[in-house]
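Visitor: sequence-free structure coming up:
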């Protein structure tokens, strides 16, 4: 019997990369995608050589088709789909322009939906689909309106997909990280001093008194991917140190 196969979008850094390393250590064949040349190059050096690293822009359905075909040719099927790719653009409503709005929708929602659609024929019966949502989808975060809305759109998919795919015993769940130190604030364009201030202020509002780690989120994803979570579907697992952020 061949090892299970997992595709992780947004898998070249942060939570995706930590999950790739963990699943590989547990015997999975792993494919990760990313679109930033720097993080792709770093991942190729840092990840075990057995992990396949592919360049794919979540906004591009052509890229998604190419990744799907490569998985078909290399592995024939998928057992786990971790839809983790996403971007953050923190700003007040008045500061949003159409291009930024569209970018968030295309990466965080449209890209993940069509990745699922296109890879679904490869997904084995009894497989697992996991979305990264984020605590902002259910708790208010100043400046996070559109980012949270796109993640909330993913969250609204989960119950319906869980019902739709249940005849194939495919489980569909979400994981919602709270305050996790993944480096994503830097990707949002904040200067270093603002990043540090944001991280400190956020950690101070978490009951456990600290930011989480990518590795801690990866453990939850690995659980949802496994047969140990065989009776869990349609759920959103919050991993946020007790919550309290955005209050």
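Guide: That came through, no problem. On a predicted model such as this, the values are computed, not experimentally measured, just so you know.
Visitor: drop to CA atoms for contacts and neighbour counts, all remaining ones
Guide: OK.
Visitor: any idea how far the most centrally placed residue in the chain lies from residue 117?
Guide: Centroid-nearest residue in the chain, with Cα atoms, centre = their mean: residue 84, separated by 1.5 Å. Residue 84 is 15 Å from residue 117, where distance means Cα to Cα, to the nearest Å.
Visitor: cool, residue 186 as well?
Guide: For residue 186 relative to residue 117 (Cα to Cα), the value is 31 Å.
Visitor: more neighbours: which of the two?
Guide: Each of residue 186 and residue 117 has its neighbours counted (other Cα atoms under 10 Å); residue 186 has more, 14 against 11.
Visitor: ok, and the closest non-adjacent residue to the more buried one?
Guide: Nearest non-adjacent residue to residue 186, counting by Cα to Cα, 6 or more residues apart in numbering: residue 195, 6.7 Å away.
Visitor: the strand or helix carrying that neighbour packs against which elements?
Guide: Here residue 195 sits within helix 192-204, counting by DSSP states H and E. With contacts defined as 3 or more Cα pairs under 8 Å, 6 or more residues apart in numbering; DSSP states H and E, the packing partners of helix 192-204 are helix 184-187.
Visitor: return the set of buried residues in the helix it packs on.
Guide: Residues of helix 184-187 classed as buried by neighbour count (16 or more other Cα atoms under 10 Å): 184-185.
Visitor: quick one: that helix to chain centroid distance?
Guide: Helix 184-187 sits 15 Å away from the centroid of its parent chain (Cα atoms, centre = their mean, to the nearest Å).
Visitor: contacting residues around it?
Guide: If you take Cα atoms under 8 Å, 6 or more residues apart in numbering as the criterion, helix 184-187 is touched by 14, 87-88, 192, 195.
Visitor: hmm, back to that, quick check: what element follows the helix holding residue 195 along the chain?
Guide: On the C-terminal side of helix 192-204, the closest following helix or strand by DSSP H and E is helix 214-225.
Visitor: use this one as the comparison:
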């Protein structure tokens, strides 16, 4: 087991799925962790499960007021931090004709604007030599019907990671991203999906992923912590954690005509 004793981390969107898996790995290694979530039920569940081992905070990444408050909470609770994992995000499947100004603003408000200002507010608290990791998506590349706004918001994070990596070089703060494919999270990336839809997504994920299975939150967490603490000569990169799905790998038994929604479905929703 990796040792993170003495390390302090903030994980947004840490109450379930990939974020929670990362929190648990950090705690198991001895780190002190503050995690956030918007959904009160998930926040309370995380508090019950983690107890006094972690600082669980309700915070909405779509609210600048909440982000400002988070700065004060992190300052009072942790002080200086070694890792900021920007994982919180939202997703919906809407074709061009279905997107409204409200749904567009909601997606970009959380995924792009919220992520940007979370980094801006918290980076003064980071120790020199620390690390920032974003959760992006394999939807960043290619074109899949119904994913325009979501993909655009996640592509923005890819650009943020590269520019922040350059801007934070003087402080030796490394900035990278993980890009998940199909991951077995409670929502499979789409909040409010029915049990039947989730089962169909999972089946499709196994069919279209070259490794013929979907990933686990623990596998994403290991990639996050690799970028955070082990990849000390790596900055500005996006690391796919997708079983080969976004890498152009074709297997003899690949599904001949996967649905575009299934190919694009990625990332956790917090």
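Guide: Everything's here; your move. Everything numeric in this text was worked out from a predicted model, so none of it was measured.
Visitor: aligned partner of the residue nearest to the centre of structure 1 in structure 2?
Guide: Mapped onto structure 2 by TM-score structural alignment, residue 84 of structure 1 lines up with residue 87.
Visitor: so residue 32 of structure 1: helix, strand or coil?
Guide: Using DSSP: H, G, I helix; E, B strand; the rest coil, the structure places residue 32 of structure 1 in strand.
Visitor: now for it, how many residues are close by?
Guide: Residues lying near residue 32 of structure 1 (other Cα under 10 Å) number 26.
Visitor: what does it correspond to in structure 2?
Guide: Using TM-score structural alignment, the partner of residue 32 of structure 1 in structure 2 is residue 35.
Visitor: how near is that match to residue 54 of structure 2?
Guide: Residue 35 of structure 2 is 7 Å from residue 54 of structure 2, where distance means Cα to Cα.
Visitor: need the contact list for the corresponding residue of structure 2 for residue 113 of structure 1.
Guide: The equivalent of residue 113 of structure 1 in structure 2 is residue 116 (alignment by TM-score structural alignment). By Cα under 8 Å, 6+ apart, the residues touching residue 116 of structure 2 are residue 160.
Visitor: who touches the lengthiest strand in structure 1?
Guide: Taking DSSP state E as the criterion, structure 1 has its longest strand at strand 123-132. Strand 123-132 of structure 1 is contacted from outside by 77-85, 151, 154-155, 168-177, 221, 224-226, using Cα under 8 Å, 6+ apart.
Visitor: mean shift between it and structure 2?
Guide: Taken against structure 2, strand 123-132 of structure 1 registers an average deviation of 0.3 Å after superposition, with mean Cα distance after the TM-score superposition for structure 1.
Visitor: and stretch 151-164 of structure 1, by the same measure?
Guide: Relative to structure 2, stretch 151-164 of structure 1 is 0.9 Å off (mean Cα distance after the TM-score superposition for structure 1).
Visitor: what about the closest residue to the match of residue 32 of structure 1 other than its chain neighbours, how many neighbours?
Guide: Closest residue to residue 35 of structure 2 apart from its sequence neighbours, by Cα to Cα, 6+ apart: residue 11 at 4.7 Å. Residue 11 of structure 2 is flanked by 23 other residues according to other Cα under 10 Å.
Visitor: quick one: secondary structure of residue 11 of structure 2?
Guide: Counting by three-state DSSP, the backbone at residue 11 of structure 2 sits in strand.
Visitor: what lines up with residue 106 of structure 2 in structure 1?
Guide: For residue 106 of structure 2, the residue aligned by TM-score structural alignment is residue 103.
Visitor: is its match within a helix or a strand, and which one?
Guide: With secondary structure defined by DSSP H and E, residue 103 of structure 1 is part of helix 98-104.
Visitor: over in structure 2, find the residue span the longest helix along structure 1 aligns onto.
Guide: The helix that spans the most residues within structure 1, counting by DSSP state H, is helix 145-165. Helix 145-165 of structure 1 corresponds to residues 148-168 in structure 2, going by TM-score structural alignment.
Visitor: which residues are in contact with residue 140 of structure 2?
Guide: Listed by Cα under 8 Å, 6+ apart, the contact set of residue 140 of structure 2 reads 151-152, 154-155.
Visitor: which one of these is nearest residue 7 of structure 2?
Guide: Comparing the contacts of residue 140 of structure 2 against residue 7 of structure 2 with Cα to Cα places residue 154 closest, at 27.8 Å.
Visitor: nearest spatial neighbour of the closest one, skipping sequence neighbours?
Guide: That would be residue 136: by Cα to Cα, 6+ apart, it lies 5.1 Å from residue 154 of structure 2.
Visitor: what residue of structure 1 matches up with that neighbour?
Guide: Using TM-score structural alignment, residue 136 of structure 2 pairs with residue 133 in structure 1.
Visitor: mind telling me what element residue 146 of structure 2 is part of?
Guide: Assessed by DSSP H and E, residue 146 of structure 2 sits outside every helix and strand.
Visitor: cool, residue 176 of structure 1 as well?
Guide: Using DSSP H and E, residue 176 of structure 1 maps to strand 171-177.
Visitor: what of residue 240 of structure 2?
Guide: Here residue 240 of structure 2 sits within strand 238-241, counting by DSSP H and E.
Visitor: in structure 1, which residue range corresponds to that strand?
Guide: Against structure 1, strand 238-241 of structure 2 falls on residues 236-239 (TM-score structural alignment).
Visitor: residue 76 of structure 1 and residue 70 touch, don't they?
Guide: No. Proximity of residue 76 of structure 1 to residue 70 does not meet the contact threshold set by Cα atoms under 8 Å, at 9.0 Å.
Visitor: ok, the match of residue 32 of structure 1 - contacts?
Guide: By Cα under 8 Å, 6+ apart, the residues touching residue 35 of structure 2 are 10-15, 23, 54-57.
Visitor: go with 10 Å
Guide: Residue 35 of structure 2 is in contact with 9-15, 19-20, 23, 43, 46, 54-59, 74, 85, counting by Cα atoms under 10 Å, 6 or more residues apart in numbering.
Visitor: many thanks, have a good one.
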